[in-house]
Each structure stands twice: as C-alpha cells, then as structure tokens.
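J.: Please find the sequence and the predicted model below.
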Amino acid sequence: MTMMTTHEGTDGTDGAGRSAVSSASIKPVSDACDVPTGMTVRHAATADLDALDAIESACFPDAEAASRESLRARLASYPEGFWLLTRDGDGGIVAFVNGFATDRPDLTDDMYDDAAQHDPHGAWQMIFGVDTAPAFRHRGFASLVMRRVIADSRAAGRKGLVLTCKDRLVGFYARFGFVDEGISESTHGDVVWHQMRLTLKK
C-alpha cells in the first residue's frame, strides 16, 4: 500500500507530498510547469513498471511504499494517473506523481491497493505518491511534476486534489495552495498523517 505520502525526494519532499522544508522558508508557487530542456512530462505505460518500482522502493519505507503488484494494478487501471518527468534520450525517470480520480472527497487507506475505484470523471484527484529518483533529489523536480498535476487537474475540471502527508511536510504542500484539514483517518504504515486539500477555483 502507498499512502498519499511523498517520499523524501530530490527536492526536499518525502515521497507522498510531504516536505522536509521548514514552513518558515515556504513561498507560494504557481501551477505553471516549465519543463527543463532535455526533459519531458508524460503519462506512464506498463513498460515503466520496473523503473517505477525501483524509485518507489528507494523513496519510501517498506511499510509505506506501494508494492510492485499495487503499482502494476495502478498502471493497468489508470496509466493517465501517473505523471512522469523523464530524460530525453535514454527515457530515464527523474520523478513521478501518481494517484486516481474519484468522487469520494477524502483519501482513505483502501484506495491505495484498489485500483478499481478509479473514476476518470471523478471530482477529486487523489495523490498517492510523490517520488524523486535518489540521484535527482533537492533540485525541484518533484515540485515541477506536482505543478503539472495541478494544471492538468484544473484543465480536467476537477474540484481539486487531496493528499496525506507527515507533519513536517505540511508547509511544503501549503506552497502549492493545499490546506491542512487536520489528522487523517488513515493509519497507513502506522504513521500519523495530515490530510491536505487544494480546491481549484472555477
């Protein structure tokens, strides 16, 4: 299972959207996504499973990381629910964000391993993981992908995005406009999670 947690990524996030950055240093960011030269943001394919599994395992503790089988099921059900930042040329994955869409407003533990709950017309974009490959951390790549996810969710007419994160990452997600709704009912990985919501204005 994977919680909507951002793994400690290359840019100060911990994988599920939690930030290692102190809230005192937080500055708002826009959802404009300027992809660096030599890189591309794309959706996933089943052929990406090995690379995604390796990055997920490097980003999260075993109790929090999505299993290979869970990632496989997600790729089969909603490849468009994966946003991958890749290098041009070798196609290597630098960072990725994943999650499904649903009309349910809150992120719950049953969602992580039940890809069948995905509703392509769902009102809310859930974020299950924000991952950065270890060699590319602390360079803003996960933030770049998150901005693309927000922009695409807006374009799709979603009401907003929902994720869960650890206390230390609340400030990181606040930079994108997410609001802390308090302690989540989730107990994924025996961790205390905050639920955060970004409501998109029409």
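T.: Received it, and whenever you're ready, just let me know what you need.
J.: For the rest of this, base every contact and every neighbour count on C-alpha atoms.
T.: Fine.
J.: ok, the closest residue in space to Asp180 that isn't next to it in sequence - contacts?
T.: Leaving aside its sequence neighbours, Asp180 sits nearest to Met196 (Cα to Cα, 6 or more residues apart in numbering; 4.5 Å). Under the criterion of Cα atoms under 8 Å, 6 or more residues apart in numbering, the neighbours of Met196 are Val162, Leu163, Thr164, Cys165, Val170, Tyr173, Phe178, Val179, Asp180, Glu181, Gly182.
J.: Looking at those residues, which are in strands?
T.: By the criterion of DSSP state E, membership of the contacts of Met196 in strands covers Val162, Leu163, Thr164, Cys165, Val179, Asp180, Glu181, Gly182.
J.: Show the contacting residues for the last one.
T.: Just to be clear, that refers to Gly182. Contact analysis of Gly182 by Cα under 8 Å, 6+ apart lists His194, Gln195, Met196.
J.: go again using 6 Å as the cut-off
T.: Residues in contact with Gly182, defined by Cα atoms under 6 Å, 6 or more residues apart in numbering, are His194, Gln195.
J.: Structure two is appended below for comparative analysis:
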Amino acid sequence: MSNQNFRNASPTDATRCFEIETLAYDGDEAATHEKISKRIVEYPQGFLILEVDNQIVGFINSGCAYDVEMSDEDFKELIGHDPDAPNVVIMSVVVDPAHQGLGLSTALMSEFVKRMTDAKKETIHLMCKEHHVPLYEKFGYRYTQPSASDHGGVRWHEMMMDLRRD
C-alpha cells in the first residue's frame, strides 16, 4: 500500500471520521458527529487515525475503564472513562468502504494493539457482529459472550484481548 501514516486524532478530524463512520455502519449503529468529536477531545491517545496518501481512510476510537460493562450505553459518551484505567474499550473500528479489502484494518488493529501495550494497558474489549467474530479471533481476541447490548437494534458479541505478559 502506498504512503501509510498512523497518528492520534485532533478535533479537525471529526468531520471526516463521521463521514467514514456513517459509510461503514448502518443507521443507528453509527456514532454521531457530536460523540466522535467528544471522543477525540477527551481521549485523543485512544483515537487512532490511519491515513493513506495524507487522506484519513480509517480509525479506531476507544475509552478506558476499571470495570468493563460492554452494554453500558453511557460509556459511548465516555461517561465513566478514566484514561488511567487498565482496560481499553473499543467503540469503533472503521475503514472507509472504498479502501476495504487492502489489509488496512489489520494494519490499524496491529498499530492500536502496539500502542495500548506500550501504554501498559491490560486488556482490550470490543463488541462486534457475529460475522466479524472470526476476524477478531485472527487478530488475537477471544470470544467472551453474547452482549446484552442491542445498540442500533443489532445483536452484538463481546470479544477480549489480554495484553498482560506472563
């Protein structure tokens, strides 16, 4: 792939990230512009941008918690987020549909995991649709349980990666 760059988001990225979010997620599954903006401002070190040829083509955003409750809708607003907490909760993993199928989600996830490991985080949690479970298992996540969340009217599944080294 041509010129790839990873960086943390800045407030000026919110509009492009919102565009990608609404292209990649159906209806109510997509975060609002307001939520994306808040996530960038409140936890930029957990909002990783992937650029290709100086254009934003994907991102991962997250928050941190001491006690992870994946079905907590308030957490999507970063209520209860503590940047010092050891557990990372991913809220979106998104690649612009025009750039999918090029290995960018793998590159994005690998960089995110490296950064969270370097930040001494202990676990990463996420929710995904059933058809994405095998993809996240390839990334090193393990299936934990069906989620109580019905965000966007969809059935979600909880996954977790342990970053602690024995």
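T.: Yep, that arrived. Note that the coordinates shown come from a computational prediction; the quantities given were computed from them, not determined experimentally.
J.: Which strand or helix spans the residue nearest to Asp180 of the first structure?
T.: strand 194-199 (DSSP states H and E).
J.: post-alignment, that strand versus the second structure, mean distance?
T.: Compared with the second structure after fitting, strand 194-199 of the first structure has a mean deviation of 0.6 Å; criterion: mean Cα distance after the TM-score superposition for the first structure.
J.: Show where that strand falls in the second structure, residue numbers please.
T.: Under TM-score structural alignment, strand 194-199 of the first structure corresponds to residues 157-162 of the second structure.
J.: One more: stretch 6-23 of the first structure?
T.: Going by TM-score structural alignment: stretch 6-23 of the first structure matches no residues.
J.: The longest strand seen in the second structure aligns to what range in the first structure?
T.: Counting residues, the longest strand in the second structure under DSSP E turns out to be strand 55-65. Mapped onto the first structure using TM-score structural alignment, strand 55-65 of the second structure spans residues 92-102.
J.: picking that back up, from the chain's centre, how far out does the strand holding Met196 of the first structure sit?
T.: Distance of strand 194-199 of the first structure from the chain centroid (Cα atoms, centre = their mean, to the nearest Å) equals 13 Å.
J.: now swap in stretch 157-166 of the second structure and tell me
T.: Distance of stretch 157-166 of the second structure from the chain centroid (Cα atoms, centre = their mean) equals 14 Å.
J.: Flag every buried residue along that stretch.
T.: Along stretch 157-166 of the second structure, these residues count as buried under the neighbour rule (16 or more other Cα atoms under 10 Å): His157, Glu158, Met159, Met160, Met161, Leu163.
J.: a markdown table please, covering those and showing distance to Lys120 of the second structure.
T.: Shown next, in a markdown table, are these (distance: Cα to Cα, whole Å):
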| residue | distance to Lys120 of the second structure |
| --- | --- |
| His157 | 25 |
| Glu158 | 22 |
| Met159 | 19 |
| Met160 | 16 |
| Met161 | 13 |
| Leu163 | 8 |
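J.: Average offset of the longest strand of the second structure relative to the first structure?
T.: Mean for strand 55-65 of the second structure is 1.0 Å (mean Cα distance after the TM-score superposition for the first structure).
J.: Quick one: the strands in the second structure, in order.
T.: In the second structure, the strands defined using DSSP E lie at 4-8, 47-52, 55-65, 87-95, 123-128, 142-146, 157-162.
J.: angle of the third one against strand 123-128?
T.: I take that to be strand 55-65 of the second structure. On the basis of axes from the mean of the first three to the mean of the last three Cα atoms, to 10 degrees, strand 55-65 of the second structure is oriented at 120 degrees to strand 123-128.
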